[in-house]
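Trainee: Need a 3D model of the following:
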Amino acid sequence: MTDSRSPRPSVTQALTLHTDGRTTEAEAAYRQILDREPRNADAWHLLGVLRSEQGDHDSGIAFIRTALSIQEAPEYHLNLGSSLLALERMEEAMGAFMAALRLSPDKADIHFQMGNLFRARRLPNESVAAYRKAIALRPGFAEALNNLGSLLMEVGDAEAAVAAFAEAIQSDPANAGSHCNLGYALDTLNRLGEAAAAYSVALTFQPDFALAWSNLGNTLKGLGRLERALAAYRSALTHRPDFPMARSNLLMAQHYAPEFTNADFLAAAREWAIRDGDGPPLAAPAVRDTDEARPLRVGYVSSDFNSHPVGYFLENVLKTHDRSAVTAFGYANNSRIDHVTERLRAAAGGWRPIVGIGDEAAADLIRQDGIDILVDLSGHTGNNRLPLFARRPAPVQVSWLGYFGTTGLPGMDWIIADRHVLPPGEERYFTEKVWRLPGSYLCFTPPTEEVAVGPLPMLGGGPVTLGAFHNRAKITPSTVALWARTLAALPQARLLVKSREFNDSGVRQALRDQFATHGIAPNRLRMEGWSPRAEYLGSHNRIDIALSPTPFGGGTTTAESLWMGVPVVTLRGDRWAGRIGVSFLETLGLADRLVAADPDDYVAKTAALIGDPSALAGLRSGLRETLLHSPLCDAPAFTRSLEEAFRSMWNARKREP
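Mentor: A predicted model of the protein is given here:
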């Protein structure tokens, strides 16, 4: 066969070299053809495609435009549009794709790329229609089915996404990416056992698939198999050491396991910063001016600006910011948008979606907005943007609200806490400087759902019902042992657990088996899955007392239980994640009755509450008002203290050389 060294290679021979991955030889062959035939449009086009595949889109575009100047072909316009889309030159890409469609309206690849363009422009309806057209023209178009499924996940239609991924698998059964996508969709639908199976199939076809390992870890954590989850995260990092989210997932999971300590969290966070913090820390930008009277420009960054604890706890803070003191911007990394998102957007002074925007581009946007203080609300939780903070887009950077430990990031200046979650002396476990607010570090936004507090259920003649509405990962073996001791001390009681994971029958049976090893019969356990928030809140009217887990205690669930009049018995933990409920109860003045020093005290406090039904009923009837009139719900006062903290941080930065 003639190769690139031949003085007269053909386009077919050059294309063979190209498709075989022999790109240097292929480019030489294309250029030899063009030296001989300067108006060979196919050679110009294919040379442009090759250069674009190598990441040199500017050269690729120039070569393909040369081909088009010689003759038109739908493939030329299609590949020109693809290169323009890669450079985010949206209008030019649209023109190229439309030109391709005029020449070949029934070509599936063109509709597929139109779908990609509409998706990049945040036009989901148009994108779905384009993907569906591509699939109709080419049944079993696996890449289009996968992109359609991913888009459907973004807009919240997981059932339709499952169907798309399943069709992609039917077309290409060995495609590991399709199985991984299916696993993610099934997890979202609380079909955890099926999700774990889908990830396992993906890993059968591609054992080094780091994303599948990391996602499998998340699902295993949801199933309550924490040791296996930790192993899965480590496998992800073995195959892809530069995988920040997998390392964050590993760090996050450690907070659930009693064998890990605050020192371990610090060490793991520092390792994350070294490996994934994007190089040595950048110097903080200079303070832009010295006008002490102007409002500070504060940016909040989160993937959870929706129906999520971050959204619930932030809402009233945004609403009560003093506009003469703070101009608040939201940098929203969340694809899911709901009524909470809209309320947060309305309360903010500026709103910037950053989903799909790279860290450097997002950092440039923040700099252009002139942000003085950038606040991370995610830490090492899912879809965090910590690498963005590593780029130092603001003079002062702060961690608050969404996480419960050090980020480990040298560029994170402060962490906001209180004396209950971060007692004096534990500063050594944080790379950030600690700022303690005077009360709790959280401000609860009361639910908009109007659900009244019901009477104490046990007074109605039924059994005593203890409740625990925590995610399955928090129900660790030590938690099961603690709750089993409590049930053994209260033979008349039963336990209702409720969380999305309990939609899965395998999760339910595994927990029954765990309790059985402690002598607790299955008929003393009731398990329920996800329900809408109003129904979920109403479920509190079926329990007498709520139980907090260990070592990762209740946070949002504790606040919601108190709102519904249900006291929460809490073990004082050895870590921030085990003290969030303690912070609430200390603030309400209920710690002496509800915060236990050890497991014996936990059982005793629960039994004491059950043993005095009239006192428990009185506590229940007044809890909502107590909470509503406490510092936990005093958004104006809380926000003033937060603003004072920001101003002090800012002034301290101004004084630095």
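
Trainee: going forward, measure contacts and count neighbours with C-alpha atoms only.
Mentor: OK.

Trainee: Enumerate the positions of stretch 625-638 that are buried.
Mentor: Of all the residues in stretch 625-638, those buried under the rule 16 or more other CA atoms under 10 Å are 626-628, 631-636, 638.

Trainee: this one as well, want them side by side:
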Amino acid sequence: SGHPPPPPRGDPKREEGGRLVVGYVSADFVNHPLAHLMCSVFGLHDRARYEVVCLSLSPDDGSVYRKQISSEVEKFVDIAGMSALDVASLVRQMGIHVLFNLNGYTKGAFNEMFALRPAPIQVSYMGFCGTMGAPFIDYIVTDNVTSPLELSSLYTEELVHLPHSYFVNDHKRSHPEVLDPSTHPARSTYNLPDEAIVLCNFNQLYKIDPEVFDLWCDILKSCPNTILWLVRFPASGERGLLQEAKERGVDKQIVFSDVASKQEHIVRGVCADLFVDTVQCNAHTTACDILWSGTPMVTFPQRKMSGRVAASVCCAVGCHDLVVGSWEEYRLKVVSLIQGSRRVPREGGGGCRTEGALGEIRERVERHRHTHPLFDTDRWVKNLEGAIDRMWEVHSRGDKPTYIQVPDCIDPSTPP
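Mentor: Model prediction:
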């Protein structure tokens, strides 16, 4: 499938039973969504079997994320400002066997260094949601919901299917406060009426296209006691969207809030009853954020990778029934959940709670946060190590990169 052979040279040596050297290259080992999601991953690798190196394209920003990653990983190297050739030489000198590109085509990327083919196996993960279309990237780490085999023609890389979701997060370690009800804000903090059913979408506003906005407005019109809660991300989008809503016959049912700190952003998700996903480009990090707050989400997967991530995340927390297959099913699902729910006063005062369909799904998500794979970072790292081992086995046999399906480290019989 068009993988050029690496330049002729000896592979990095690996002693019998010796450790594999795994490198991660990123501009985002700073206060950035990638670091928020991956900050524990690098230190969780099994040091008896892997030597892990983080190569940082960005200088230290003094953030807790940079501090955690650089202190927990075995080797952390600042390569900011170095030339592609010098970094490629360094990668070779360090004997890196498997090199991960965590940027793809995002800000600060260093793809020209990967084009020099410094490592025998080069892998795209997490930073860029789609194929790189680059002959120097052998594999993309994904899963069979995000990138099913029948859509493999959309990728130039060979697919590596992790079990459950490829989309890692660190919420269990980074945001335990969300599990404490005393931290939960009142709806009034965000001008949300206590007696309404609240739908939300906390994505950047560019992800909202006319088709999904039409659908949301139809739902609001058919369910008058419902609010749609959006974020001023950016603030300049608010006026236009309110105007578009008015033209669709919706007035006073949309509430905007400011962008918040990561901690507030996650915990305020508890004020919503249901997250309604954008379609062409889903909630990705935001999907993990909202599910960690216990709030369920409805999503409608498309063909492209960026339109399928939320379905993968939902399935990994046991909410397969909230993944819909058409616009009509999306509308019917949301309307039936709203109509099957009601707000009732809490015992002992203190506002209302949601009872019925949405209340039951929230209870399920709250339980599954602790029992399902989505928020189990240790398990996810072990499964990634299974992928690394298999990529190296294929290479060691002298075979070309090929499709890899990784069995779950805890329950190998689990369907992926």
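
Trainee: Just the TM-score for the two chains, thanks.
Mentor: Here the superposed chains carry a TM-score of 0.84, computed using TM-score structural alignment, normalised by the length of structure 2; 376 aligned residues with a CA RMSD of 2.5 Å.

Trainee: that older thread, can you lay out the buried residues of stretch 625-638 of structure 1 as a markdown table showing distance to residue 228 of structure 1 and secondary structure?
Mentor: As requested, the buried residues of stretch 625-638 of structure 1 are exported to a markdown table (distance: CA to CA, whole Å; DSSP: H, G, I helix; E, B strand; the rest coil):
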| residue | distance to residue 228 of structure 1 | secondary structure |
| --- | --- | --- |
| 626 | 42 | helix |
| 627 | 39 | helix |
| 628 | 42 | helix |
| 631 | 41 | helix |
| 632 | 38 | helix |
| 633 | 39 | helix |
| 634 | 42 | coil |
| 635 | 41 | helix |
| 636 | 45 | helix |
| 638 | 41 | helix |
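
Trainee: Reformat the residues you listed as CSV; add distance to residue 446 of structure 1.
Mentor: Listed next are the buried residues of stretch 625-638 of structure 1 as CSV, based on distance: CA to CA, whole Å:
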residue, distance to residue 446 of structure 1
626, 13
627, 9
628, 8
631, 13
632, 10
633, 7
634, 11
635, 10
636, 14
638, 14
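
Trainee: what about the aligned partner of residue 316 of structure 1 in structure 2, how many residues close to it?
Mentor: Correspondence of residue 316 of structure 1 to structure 2, assessed by TM-score structural alignment: residue 40. If you count neighbours by other CA atoms under 10 Å, residue 40 of structure 2 ends up with 23.

Trainee: Look up how far residue 21 of structure 2 lies from residue 40 of structure 2.
Mentor: To residue 21 of structure 2, residue 40 of structure 2 is 18 Å away according to CA to CA, to the nearest Å.

Trainee: Could you do residue 122 of structure 2 as well?
Mentor: From residue 122 of structure 2 across to residue 21 of structure 2, the span is 12 Å (CA to CA).

Trainee: any common contacting residues for those two?
Mentor: The contact sets of residue 122 of structure 2 and residue 21 overlap at residue 98 (CA atoms under 8 Å, 6 or more residues apart in numbering).

Trainee: Between the two, tell me which one has more neighbours.
Mentor: Neighbours were tallied for residue 122 of structure 2 and for residue 21 using other CA under 10 Å; the higher tally belongs to residue 122 (23 against 18).

Trainee: Contact partners for that one?
Mentor: By CA under 8 Å, 6+ apart, the contact list for residue 122 of structure 2 reads 98-101, 114, 136-139.

Trainee: now residue 328 of structure 1
Mentor: Neighbouring residues of residue 328 of structure 1 by CA under 8 Å, 6+ apart: 297-300, 318, 321, 348-350.

Trainee: hmm, try it at 6 Å
Mentor: The contact partners of residue 328 of structure 1, by CA atoms under 6 Å, 6 or more residues apart in numbering, come to 298-299, 348-349.

Trainee: What subset of those is buried?
Mentor: Neighbour-count burial (16+ other CA under 10 Å) applied to those gives 298-299, 348-349.

Trainee: so which of those residues comes closest to residue 517 of structure 1?
Mentor: residue 299 (49.8 Å; CA to CA).

Trainee: In structure 2, what residue corresponds to the closest one?
Mentor: Per TM-score structural alignment, residue 299 of structure 1 is aligned with residue 23.
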